[in-house]
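A.B. asks: Need a 3D model of the sequence below.
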Amino acid sequence: MPELPEVETTLRGIEAHLVGRKLVQVDIRQPQLRWLITPELRTEMVGQEITHLSRRGKYIGIHTAKGTLIIHLGMSGSLYFVPANTPPLFHDHVDFCFAGDGDWLRYTDPRRFGAILWTTEDWQTHDLLRHLGPEPLTDDFNVDYLYAKAKGRKMPIKTFIMDSKVVVGVGNIYANEALFKAGIRPNRMAGNISKVRMRKLVECIKIVLANAIKQGGTTLKDFVGGDGKPGYFKQELAVYGRAGLPCTQCQKVLTEVRQAQRSTVYCAKCQT
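C.D. replies: Modelled structure (predicted):
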């Protein structure tokens, strides 16, 4: 599913093409996503100019003077541009049509686990966003914060850093990769990790996510960025999706286990 780097890549791909444009029509062909797209989306957004875009965790905010369109890509969603009046395919559920002859923004989602919501309040106070933890690439996410948050927690460190109330955007792919880079076994209890090792983990989370964004995210099956191109970070994956293959550092065969219904791959020698 799209994780923070893929969402950030999408935002960067569409932002320059949206800001300053006036929305004249919203075509909703399939309103039933994770939550129903309400009719007020059409009545409230049409006629509004896009002022700016922002991201919080895996949510994209498309802002107007009147309110904010909140988009979550779910398991398989994507946003990309198509020439005006391009016939939709089966999974193309929503078009945002703008004044002039420019391209339209299209939302496609084969599994329909994404969300398109509208709010006239501060979007970060929305029920879906207000309990989120800090952004991992900001100074708010640091060793003092994470070490204090982990104190006394008897849960695997991988599960801990994937909790969006602890830190946003560290999904399964990047949790695997950051833990490998930090040399920490994913099933080690979060509360038992020393501050020195926690500092290394914070650094590795930031490095892995920043590199993934630079590479345009990771394309495994469905993801393409706002420009329609796949992400290339898959070529740099050290453990995720490599179960049974040799470790890139020590050549020991990588181990795969299930944690919280997710695939976890690690090196039993390099990660302790």
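A.B. asks: Please make it C-alpha for all contacts and neighbour counts, starting now.
C.D. replies: Will do.
A.B. asks: ok, residue 249 to residue 102 distance?
C.D. replies: 49 Å (CA to CA, to the nearest Å).
A.B. asks: let's see this one next to it:
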Amino acid sequence: MPELPEVETTRRGIAPHVDAARVTELIVREHRLRWPIPPELAEHVTDQPLLALERRAKYLLFRFPAGTLIVHLGMSGTLRALTEAFPPEKHDHVDIVFDNGRRLRFRDPRRFGAVLWQNGNPLTHPLLAALGPEPLSDDFSADHLAAQLARRQSAVKQVIMDNHIVVGVGNIYASESLFRARVDPRRAAASLSRIEIENLTKSVKETLADAIAQGGSTLRDFVDSDGREGYFLLQCYAYGREGEPCRVCGTTIQQIRQGQRATYFCPSCQH
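C.D. replies: From the prediction side, this is the model:
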């Protein structure tokens, strides 16, 4: 599933192609995504100039004078910038055509993605209104994380993956952040000391920044807007390395299940 780094990589990849361009046509070949594409969507965006392309959590926000187009890639979606009107393939559900000759093509084999519209402030949309702070922003601080972890007995990995607490810390990045902070993913959230919380806050920021710099992770069929794979998984310390020696101490990396998700950790480095 594309996570925050993959979505940010997509945003950075397509933004230069459509910045300040005007939509000339919206082509919808399949309305049945996770939520049906609004039938009036073409009326909202046609002839509208793109004011900005932003990201909130894993949602892409196309800001137009009349409102905001909200796009979510779901589990298998991609959004690519095309220079020509190449023939669409089976799972190419939506094209956004611009007056500069570019078009954005939304492909989603599993159809768990979304293409929605919001009048007014997009951050008030029900999908976005209750989200926690962006991990790379100043709003995500040790003070904020300490307040969220206090009195929570759930495993710390589960807590930092909660989008109400901080957005974008998916399964890969939670395992890697906890390794960098030298925190056992099984520990109760409330048991972390202040210095451990400060280290974890810093590690979350560094892990996600590194993943964005590497173009995200190659997991299943994720590619960025130009069709290139992400490479963050190649430098993981814990995730996906069960049975392999820890790159820091040589201890065998272990895997457990937490909340139906695989968790990887070093029992020596993380305690």
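A.B. asks: more crowded one of residue 249 and residue 102 of structure 1?
C.D. replies: Taking neighbours as other CA atoms under 10 Å, residue 249 of structure 1 and residue 102 compare with residue 102 leading, 14 against 10.
A.B. asks: Settle this for me: that one is touching residue 85, isn't it.
C.D. replies: No: with contacts counted by CA atoms under 8 Å, residue 102 of structure 1 stays clear of residue 85, the gap being 10.5 Å.
A.B. asks: so where in structure 1 does the longest helix belonging to structure 2 end up aligned?
C.D. replies: The residue-count maximum for a helix in structure 2 (DSSP state H) belongs to helix 194-213. Aligning helix 194-213 of structure 2 against structure 1 (TM-score structural alignment) gives residues 195-214.
A.B. asks: Show me the contact partners of that stretch.
C.D. replies: 4-6, 8-9, 136-137, 141-143, 146-147, 170, 174-175, 177-179, 181-182, 184, 218, 233 (CA atoms under 8 Å, 6 or more residues apart in numbering).
A.B. asks: residues of it that come out buried?
C.D. replies: Using 16 or more other CA atoms under 10 Å as the test for burial, stretch 195-214 of structure 1 gives 198-206, 208-210, 212-213.
A.B. asks: Just the closest of those to residue 15 of structure 1, please.
C.D. replies: residue 213 (15.3 Å; CA to CA).
A.B. asks: Give me the nearest residue to residue 189 of structure 1, chain neighbours excluded.
C.D. replies: Take residue 189 of structure 1 and drop its neighbours on the chain: the residue closest to it by CA to CA, 6 or more residues apart in numbering is residue 156, 4.5 Å away.
A.B. asks: List the contacts of the one you found.
C.D. replies: 186, 187, 188, 189, 190.
A.B. asks: Now a ChimeraX select for only the buried ones of those.
C.D. replies: In ChimeraX, a selection of the buried entries from these looks like this (16+ other CA under 10 Å):
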select :186,187,188,189,190
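A.B. asks: Of the contacts of residue 156 of structure 1, which ones are shared with structure 2?
C.D. replies: With both residues aligned by TM-score structural alignment, their matches' CA atoms under 8 Å, the contacts of those that structure 2 also has are 186, 187, 188, 189, 190.
A.B. asks: Do you have the helices of structure 2 handy? List them.
C.D. replies: Remark: helices assigned in structure 2 by DSSP H are 4-18, 41-45, 142-149, 156-160, 171-181, 194-213.
A.B. asks: Nearest to residue 30 of structure 2, out of those helices?
C.D. replies: helix 41-45 (12.9 Å).
A.B. asks: residues making contact with that closest one?
C.D. replies: Residues contacting helix 41-45 of structure 2 (CA under 8 Å, 6+ apart): 23, 25, 26, 27, 64, 66, 67, 116, 117.
A.B. asks: That one vs structure 1, mean deviation?
C.D. replies: For helix 41-45 of structure 2, the mean distance to aligned residues of structure 1 following superposition is 1.0 Å (mean CA distance after the TM-score superposition for structure 1).
A.B. asks: What is the burial count for the closest residue to residue 4 of structure 1 other than its chain neighbours?
C.D. replies: What sits nearest to residue 4 of structure 1 in space, not counting adjacent residues and going by CA to CA, 6+ apart, is residue 169, at 4.7 Å. By other CA under 10 Å, 29 other residues sit near residue 169 of structure 1.
A.B. asks: Pull the contacting residues for residue 169 of structure 1.
C.D. replies: Going by CA under 8 Å, 6+ apart, residue 169 of structure 1 touches 3, 4, 57, 58, 135, 136, 162.
A.B. asks: Likewise for residue 233 of structure 1?
C.D. replies: By CA under 8 Å, 6+ apart, the contact set of residue 233 of structure 1 is 211, 212, 215, 216, 217, 218, 219.
A.B. asks: before we move on, what about residue 162 of structure 1?
C.D. replies: Per CA under 8 Å, 6+ apart, neighbours of residue 162 of structure 1: 168, 169, 170, 171, 172, 175.
A.B. asks: From residue 155 of structure 1, how far off is it?
C.D. replies: Distance from residue 162 of structure 1 to residue 155 of structure 1, by CA to CA: 11 Å.
A.B. asks: related to what we said a few turns ago, next one: the alignment partner in structure 2 of the residue nearest to residue 189 of structure 1 from residue 33 of structure 2, what distance?
C.D. replies: Mapped onto structure 2 by TM-score structural alignment, residue 156 of structure 1 lines up with residue 155. Here residue 155 of structure 2 is placed at a distance of 33 Å from residue 33 of structure 2 (CA to CA).
A.B. asks: quick one: residue 70 of structure 1 and residue 58 touch, right?
C.D. replies: No: using CA under 8 Å, residue 70 of structure 1 is not in contact with residue 58, being 10.3 Å away.
A.B. asks: what residues do those two have in common as contacts?
C.D. replies: Common neighbours of residue 70 of structure 1 and residue 58 (CA under 8 Å, 6+ apart) do not exist.
A.B. asks: Structure 1: matching residues for stretch 19-38 of structure 2?
C.D. replies: Under TM-score structural alignment, the match for stretch 19-38 of structure 2 is residues 19-38.
A.B. asks: can you count the residues close to the closest residue to residue 79 of structure 2 other than its chain neighbours?
C.D. replies: Leaving aside its sequence neighbours, residue 79 of structure 2 sits nearest to residue 106 (CA to CA, 6+ apart; 4.6 Å). Counted with other CA under 10 Å, the neighbours of residue 106 of structure 2 add up to 23.
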